[in-house]
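> return a 3D structure for these sequence lines:
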Amino acid sequence: MSGGISSPLLVAVTIGIISGYLTLRKVRPNQLPLPPGPPSYPIIGQLLSMPRSSEGPAFIDMSIKLNSDIISYSFLGKTIVVLNSTEAAHDLLEKRSSIYSGRFCPPMIASPNLMNMKDFLVFMDTNELWKKQRRALSSRLSKHAVTAFRTSQELEARRLLVRLLVANTECVSSEFLNTEFYRTTATIFLQSVYGYELKSPQDPFFTDIITLNASITQAALPTAFLVNALPWLEYIPEWVPGTGWKRTAREWRAQKERTMSGAYNWAKQRFISGGDDSSMVSLTYNELREMGSTEAEADEFCKNIATALIGAGTETASSHGSYQWSGIDNTETFHSQR
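Predicted coordinates:
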């Protein structure tokens, strides 16, 4: 039974689930009713209905089935509310943002014992560190500041068009397009953030970004790891059978540190020696040092905002580019979607 869960662990998990269920039963009567959801079962709630992959299509199908653009899933003491329309999202997250807006940071992401990314901008709720990071990024991404990166953006856009024109001589897949747009946006961000010129898709700085984004996406899924539903599981020793996910988290954390430090250390060595004064990390680092931050504090701050910017920026920009290209290739479908 090397691949199964040991009896002590199974007993501990069972006791924890039952305790949480009984506690929830006592508290729940005082709460307002939740939006409609799939069938619920004792103890596990709606866990069996939570999609393990392709969450978006699964949520849309459930929304259609329940005839509601707002649905919910409750399991093991956790509740997930899904908004499946622009109107619902705007009403709750824009008009009533002070009540409903927040950032989901599951234990697999937040815990110092796991991936340890609670201080990343995209996972923090509004606090002083979040405000400081936001101010730093805003000063680098203002309408005036971004003009400094226009030359590199135009150059990479031309290079992308050349690659697409060459590939257009034969049928290309959507995967090829996604890869090319991802490469272009990553090149632009690496140049703007670190002053680094990406010359090959096999460059470790580029492949590390892809790997980190993939691991973060997986770790953030509510049902991908049981610890996201039962946070106390992180304290179970790693030698206990059935806790291989802790080894996965340790490997992902090491890879995250490698991604954060690799490009940043390259950039720092360059701007400390006087070779660069225009990259985002160079300008931010110098400002922090002038304001009294220690070298270690400035390093940690710059690593966090740089990694968050590149991670989120490459995903968003490349997806937008792929979408626009698909619209050019399928004009009628594109206009109907708009």
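> please count neighbours and contacts with C-alpha atoms only from this point.
Fine.
> for residue 34, give its distance to residue 337.
31 Å (C-alpha to C-alpha, to the nearest Å).
> which of those two has more residues huddled nearby?
residue 34 (14 against 8; other C-alpha atoms under 10 Å).
> next one: the more buried one from residue 49, what distance?
For residue 34 relative to residue 49 (C-alpha to C-alpha), the value is 16 Å.
> now swap in residue 213 and tell me
Residue 213 is 26 Å from residue 49, by C-alpha to C-alpha.
> show residues contacting stretch 183-195.
149, 152-153, 156-157, 160, 196-198, 201, 206, 263-264, 267, 276, 278-282, 306, 310, 313-314, 317-318 (C-alpha atoms under 8 Å, 6 or more residues apart in numbering).
> now do the helices in this structure.
In the chain, the segments counted as helices under DSSP state H are 7-27, 55-66, 86-90, 97-100, 107-110, 128-140, 150-167, 174-194, 204-219, 244-272, 280-290, 295-329, 331-337.
> just name the most buried of the ones you listed.
helix 107-110 (a mean of 26; mean count of other C-alpha atoms under 10 Å).
> for comparison, sequence B:
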Amino acid sequence: MEFTLAVAVFSILLYALRWNRNRSKLPLPPGPRKLPLVGNFFDMPTERQWETFLKWSKQFKSDIIHLNVAGTSIVVLSSIEAVKELFEKRSALYSGRPRMPMVVELMGCNFLIAFMEYGNRWRSHRKMFYEGFNVGAVEQFQPQELAATHELLRRLLRGFADVVNDFRHFTGAVIMNITYGIDIRGADDKYIKIAKEGIERISTASMPGAYLVILGQYSCIEIRADWIPGTEFKRKAINWKKIVQDSLQLPFAETQQNIATGTARTSFTSINLRLVEELTGTELEEQEAVIKATAANMYLGAVDTTVSALGTFILAMLLNPEVQKKAQAEIDSVVGSGQLPGFADKPTLPYVSAIVKEVLRWRNVTPLAFPHYLAAEDEYRGYRIPANSIVIGNAWAILHDEAIYPDPHSFKPERFLLSEGKLNPAIRDPETVAFGFGRRSVNLSRETHGRGIVVVSILSTFNIDKAIGEDDREIEPSHEYSPGVVPTPLPFKCSITPRSPQAVEMIQATS
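A predicted model of the protein is given here:
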């Protein structure tokens, strides 16, 4: 009996050993030729990585490519089939995050859900995040969002030159009100500035290839890819950490103070702090920490994605005046010209809804999102994916896949519509791709973003045209975007004018 058991165990071990050996003999996914020691270190793009990854995917005729950057295995997925199989069906394997010492340890971003290790801490924060900001939860804040939208219309009416900055002010006002119950105090409000600087630093530091992990004999450090050697990254991290911590601490502390003085308004933070006020000691501290972190995730996570989408909307209207006219005709027929649009009007405006979808597809706000991490070796389509690989979903490639979206580089809202003008449910909604994949997707309620109500309100009351220069010629917008995880249109010139005297009166009446 003992001999039989020993033989059985030996046979199982031998089979496992042979299986692992055979598996390790599987080829790696295709990719650029690797140099000795450094691999693809010099191939790794430092900007607009998604376009280079897509170019390689087409070059090697594969929706999965492999890079080795100074010993770090990087796998890029460029099809909806690949991301669904790995990030959704195999989410238990692919929901981790790679270690990012520059972002998490040196800059102190361990409170951001996007960078948390997959586990109980991540689950508790994600649970509160989605409970606090789902569609039902944010409906109570629609009056505040509509008020901020009307303030944006008034700012546009006054003719400020920087429309992207106007969108940043609007988004900051909505997020601060919903999350903390705090009013934004003017164009140079400190919370707008803190959020902008914090997002820029985090976005820069977390881009693939921006900071490479080097394992030394003492500790894990990061070196900027475009200057080796150097220690400037440490000085940057110290300064950037203060900005990040200010975004975590300052608005939360103001809400706490407002609660103490009885002046706090209803917000995500005030609601949740009152729910735990009976707790004491460590339990209270832990719950307050989760509330504080969740609020900061909303504060930092929703601003730039919304600013990017709204800026892209304006650029799209400048390039496609016929789309603007068609949308305005739909709004006029449904809402009329004697009132401003409201949330109740949005479901009856399919063409405007299609514009919002096309904005997210055409210039998606997170072309690569955040990388996933594979701890154990895996296999996909006959290719070996090594353990400890960084796995990236190329949302840009998916949203510009000609098989899903024909003529992908053209702005065509009609692609989301049936012949009779209704939304076509058979066409993949860009929202399912634009904000990440699988369990690590960070998409928020569409109402919280404020995209839809702003788009319909602007189209209802304004005409968007190219600016006219001193030589009486149209000024072409630059179409340049900032670098980082969330590319945002750089400031550009345009002309935004009221459609009618009646539109001016309606906007002024909201003050």
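> what TM-score do we get after superposing?
Here the TM-score for the pair of chains, by TM-score structural alignment, normalised by the length of structure 1, is 0.78; 299 aligned residues with a C-alpha RMSD of 2.9 Å.
> thinking again about what came up before, out of the helices of structure 1, nearest to residue 44 of structure 1?
helix 7-27 (7.9 Å; C-alpha to C-alpha).
> and the alignment partner in structure 1 of residue 146 of structure 2, how far from residue 201 of structure 1?
The equivalent of residue 146 of structure 2 in structure 1 is residue 154 (alignment by TM-score structural alignment). Going from residue 154 of structure 1 to residue 201 of structure 1 by C-alpha to C-alpha gives 19 Å.
> same check, this time on residue 132 of structure 1
Taken as C-alpha to C-alpha, the span from residue 132 of structure 1 to residue 201 of structure 1 is 33 Å.
> same check, this time on residue 317 of structure 1
Between residue 317 of structure 1 and residue 201 of structure 1 the distance is 17 Å, computed by C-alpha to C-alpha.
> can you check residue 207 of structure 1 too?
In terms of C-alpha to C-alpha, residue 207 of structure 1 sits 7 Å off from residue 201 of structure 1.
> pretty sure residue 453 of structure 2 sits against residue 149.
Yes. Using C-alpha atoms under 8 Å, residue 453 of structure 2 is in contact with residue 149, at 7.5 Å.
> next, show the common contact partners of these two.
By C-alpha under 8 Å, 6+ apart, no residue touches both residue 453 of structure 2 and residue 149.
> tell me who's in contact with residue 72 of structure 2.
By C-alpha under 8 Å, 6+ apart, the neighbours of residue 72 of structure 2 are 389-390.
> correction: the previous question concerned residue 24 of structure 1.
Contacts of residue 24 of structure 1 were listed using C-alpha under 8 Å, 6+ apart, and they are residue 77.
> and if we set it to 10 Å?
Going by C-alpha atoms under 10 Å, 6 or more residues apart in numbering, residue 24 of structure 1 touches 18, 43, 76-78.
> tell me the one among those residues nearest to residue 123 of structure 1.
Residue 123 of structure 1 lies nearest to residue 78 out of the contacts of residue 24 of structure 1, by C-alpha to C-alpha, at 18.1 Å.
> how about residue 101 of structure 1: what's its closest non-neighbour residue?
Among residues not flanking residue 101 of structure 1 along the chain, residue 93 sits closest, at 5.3 Å (C-alpha to C-alpha, 6 or more residues apart in numbering).
> in structure 2, what residue corresponds to that neighbour?
So, by TM-score structural alignment, residue 93 of structure 1 is matched to residue 87.
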